[in-house]
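Chemist: Let me see the structure of the following:
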Amino acid sequence: MQRTHSHRTVLLNEAVEALQIQPDGHYIDATFGRGGHSRAILARLSPRGRLTVFDKDPEAVAVARALAAQDARVTVRHEGFAALAALPPASADGLLLDLGVSSPQLDDPARGFSFRHDGPLDMRMDPTRGPSAADWLATATVAEMTEVIRDYGEERFAASIAKAIDRRRQERGPVRTTAELAEIVAGAVKTREPGKDPATRTFQAIRIYINAELEELQQALNAALDVLRPGGRLVVISFHSLEDRMVKRFMVGYARPVADRRAPMVEPPPALLAQLSRTMPSADEVAANPRARSAVMRAATRTAAPRTAALAPAATHRRSA
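Modeler: From the prediction side, this is the model:
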């Protein structure tokens, strides 16, 4: 029997408004999920408009392909959004990135994303590719685990958690389920944030690492500069501070001219982006969907300036562990 899990699209109307849909335009939903944003975009497109959707998750891709079978304007790519770089230059009028994990992924114990449901410790966006979280935890050194949990989870007890995982491996074998990992973390975290499970940061960190989320986000942001036409909109919804800082620095970095220090008398090239807005969910949306509470949406417009690779801001994170 096929599993069904409900999903509320975060900042649905705000994101579509920020894209400023042109009826005959080409738009990209680089994180299809269950298609909430995509369907809203399609509703504003004419019969000549086009929508390209990306997703790693086979279940999301199945939903997208069902939509494409009913609507010839939709093209589906079973890829992560780092594959945006393969699209033709200046081919899109708008690009949406809705980051993080969807409700169907969180609510399905078999996916292993949540400490609230016991299940296999998987955490892969695409469970057909690459090592699972359990595979990595079975072989990672204490130093590697500490670095990942500290850097990607911003967890101050990272070293204690990594040592506790290592002790568990030596005494009882590898950690294989979400409940086992959550129990280990709870025993290693000395103080708890009010209203937050002690395993929250560790699960976030391991998920980000396993899926190379920050590296892929940086690649997608860089690709957006090439894929968007002049005047095209870039809209990004983030759900934790690491993502939002990366998006903010990227937009700020490209929204101002960058002078060449080797040629101080030469006028700097024009900015490649114009920042537009920062939007948070309304109180009503958060009340109806508590998972929206940490969302931040940032939008920018691609200017008419030519792309210059040398101006790219440096990536703020790297997958070194």
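
Chemist: hey, let's count contacts and neighbours off CA atoms from now on
Modeler: OK.

Chemist: Nearest residue to the middle of this protein?
Modeler: residue 99 (2.8 Å; Cα atoms, centre = their mean).

Chemist: for the spatially closest residue to that residue that is not a sequence neighbour, what are its contacts?
Modeler: Excluding the flanking residues, the one nearest residue 99 by Cα to Cα, 6 or more residues apart in numbering is residue 238, at 5.4 Å. Residues in contact with residue 238 (Cα atoms under 8 Å, 6 or more residues apart in numbering) are 98, 99, 100, 244, 294, 295, 296, 297.

Chemist: swap the cut-off to 10 Å and go again
Modeler: Residues near residue 238 by Cα atoms under 10 Å, 6 or more residues apart in numbering: 97-100, 244-247, 294-298.

Chemist: And residue 198, by the same measure?
Modeler: Counting by Cα under 10 Å, 6+ apart, residue 198 has contacts 115, 155, 182, 183, 185, 186, 187, 188, 189, 190, 191, 192.

Chemist: Spell out the residue ranges of the strands in this protein.
Modeler: 26-29, 50-54, 74-77, 92-98, 228-238, 273-279, 296-302 (DSSP state E).

Chemist: Go through these and name the closest to residue 254.
Modeler: Closest approach to residue 254 among the strands of the chain (Cα to Cα): strand 273-279, 5.4 Å.

Chemist: next up, for comparison:
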Amino acid sequence: MYHIPVLYEASLDGLAIRPDGVYVDCTFGGGGHSRGILAKLNEQGRLFAFDQDADAQRNLPDDERVVFVPQNFRHLQRMLRLHKITQVDGILADLGVSSHQFDEGARGFSTRFAGPLDMRMDRRQASSAVDIIRDYSEQQLHKLFEQFGEVTNSKTLAKQIVQERRNLPYATIEQFKALIGPSVKGNPNKYLAQVFQALRIGVNDEMGALRDMLQQVPAVLKKGGRVAIITFHSIEDRVVKNFFRQGSFEETVDNPFMPVAKEEVFRIVTKKPITASEEELKRNPRSRSAKLRVAERC
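Modeler: Next up, the predicted model:
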């Protein structure tokens, strides 16, 4: 299977789909969530499916209501405008890496396979994980592993990479694992998963793309429309939670002498994030860290 859609029922319920509405699946992947949306739409309904990974296009259903957009969802508003769409009824984003990407050794996402140290979701982009290992300074690497991988000894790891990258090859997963071997602490599988997560987020600028997309949601979403976002680690979840609460990333300074009436952008639908049931966890262990948050445009 290409990808088992995570929190499938909960995310579709969260969108409160209107049969004649216009919807966006920001992360088409295997098309599981998209098929669920299409099943709830009538002939007037439309779905825009975004995915920067060319492999995803193979999963498109033969359905004239679907428009595939082969782009990163950070270009949400611009791409919709190209299709003469200014506002939509709902937006879904499943920020997890697809099972297909993890299970395809040549993509370099997983520590389980021998393959190139790549990790690009969009293979049209120039730089891969190898370029980060080669070009980042010790300080940049330290920050990357600390922020995006929560690696306990990120400073030591960064130093190890900078010292050894001149002497040891690192173009493949096996070579990279050998290069960082002396820095591995605790459970090797967990440690490597954290390191690979940080590299993947860095290669694909996942946090930058998420912020870019979220900032466009208030303008793109109709009043009463809903946005449902599934995250897989605490950094993403925090960004989504704060944006839903504030409606922007702008820092607001409270001035008791000049109170400003703040416009409510979203109504929070999920007071607490929805997580996978025991049944779903048994069926799909990768759903363990998934959190769904839903908000409605005021």
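
Chemist: circling back to that earlier point, give the equivalent position in structure 2 for the residue nearest to the centre of structure 1.
Modeler: Using TM-score structural alignment, the partner of residue 99 of structure 1 in structure 2 is residue 95.

Chemist: Now for the aligned partner of residue 26 of structure 1 in structure 2, how many residues are close by?
Modeler: Using TM-score structural alignment, the partner of residue 26 of structure 1 in structure 2 is residue 22. Residue 22 of structure 2: 21 surrounding residues under other Cα atoms under 10 Å.

Chemist: so residue 22 of structure 2 sits right up against residue 48, yeah?
Modeler: Yes: the pair residue 22 of structure 2 / residue 48 is scored as a contact, 7.8 Å apart, by Cα atoms under 10 Å.

Chemist: quick one: common contacting residues for those two?
Modeler: Contacts common to residue 22 of structure 2 and residue 48, judged by Cα under 10 Å, 6+ apart, are 65, 88, 91.

Chemist: Relative to the whole chain's centre, how far out is stretch 220-235 of structure 1?
Modeler: 16 Å (Cα atoms, centre = their mean, to the nearest Å).

Chemist: That should have said stretch 164-172 of structure 2, apologies.
Modeler: Mean-position distance between stretch 164-172 of structure 2 and its chain equals 29 Å (Cα atoms, centre = their mean).

Chemist: hey, where'd the helices end up in the stretch 51-200 of structure 1?
Modeler: Assigned by DSSP state H, counting those that start in this stretch, the helices in the stretch 51-200 of structure 1 fall at 58-70, 103-107, 133-139, 142-153, 158-172, 178-188, 200-210.

Chemist: Over in structure 2, find the residue span the longest one aligns onto.
Modeler: Structural correspondence for helix 158-172 of structure 1: residues 154-168 of structure 2, per TM-score structural alignment.

Chemist: Mind listing residues that contact that stretch?
Modeler: 133-147, 151, 170, 175-176, 178-185, 195.

Chemist: ok, the aligned partner of residue 288 of structure 2 in structure 1 - contacts?
Modeler: In structure 1, the residue equivalent to residue 288 of structure 2 is residue 293, according to TM-score structural alignment. Neighbouring residues of residue 293 of structure 1 by Cα under 10 Å, 6+ apart: 10, 239, 280, 281, 282, 283, 285, 286, 287.

Chemist: again, only this time at 8 Å
Modeler: The contact partners of residue 293 of structure 1, taken as Cα under 8 Å, 6+ apart, are 281, 286.

Chemist: And it, how far from residue 246 of structure 1?
Modeler: 19 Å (Cα to Cα, to the nearest Å).

Chemist: possible to save the strands of structure 1 as TSV with distance to residue 36 of structure 1?
Modeler: Converted to TSV, those look like this (distance: least, Cα to Cα, whole Å):
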stretch	distance to residue 36 of structure 1
strand 26-29	10
strand 50-54	12
strand 74-77	14
strand 92-98	11
strand 228-238	14
strand 273-279	18
strand 296-302	16
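
Chemist: tell me which residues of stretch 283-299 of structure 1 are tucked away?
Modeler: Neighbour counts over stretch 283-299 of structure 1 (16 or more other Cα atoms under 10 Å) mark 285, 286, 292, 293, 295, 296, 297, 298, 299 as buried.

Chemist: Okay then, goodbye and thanks.
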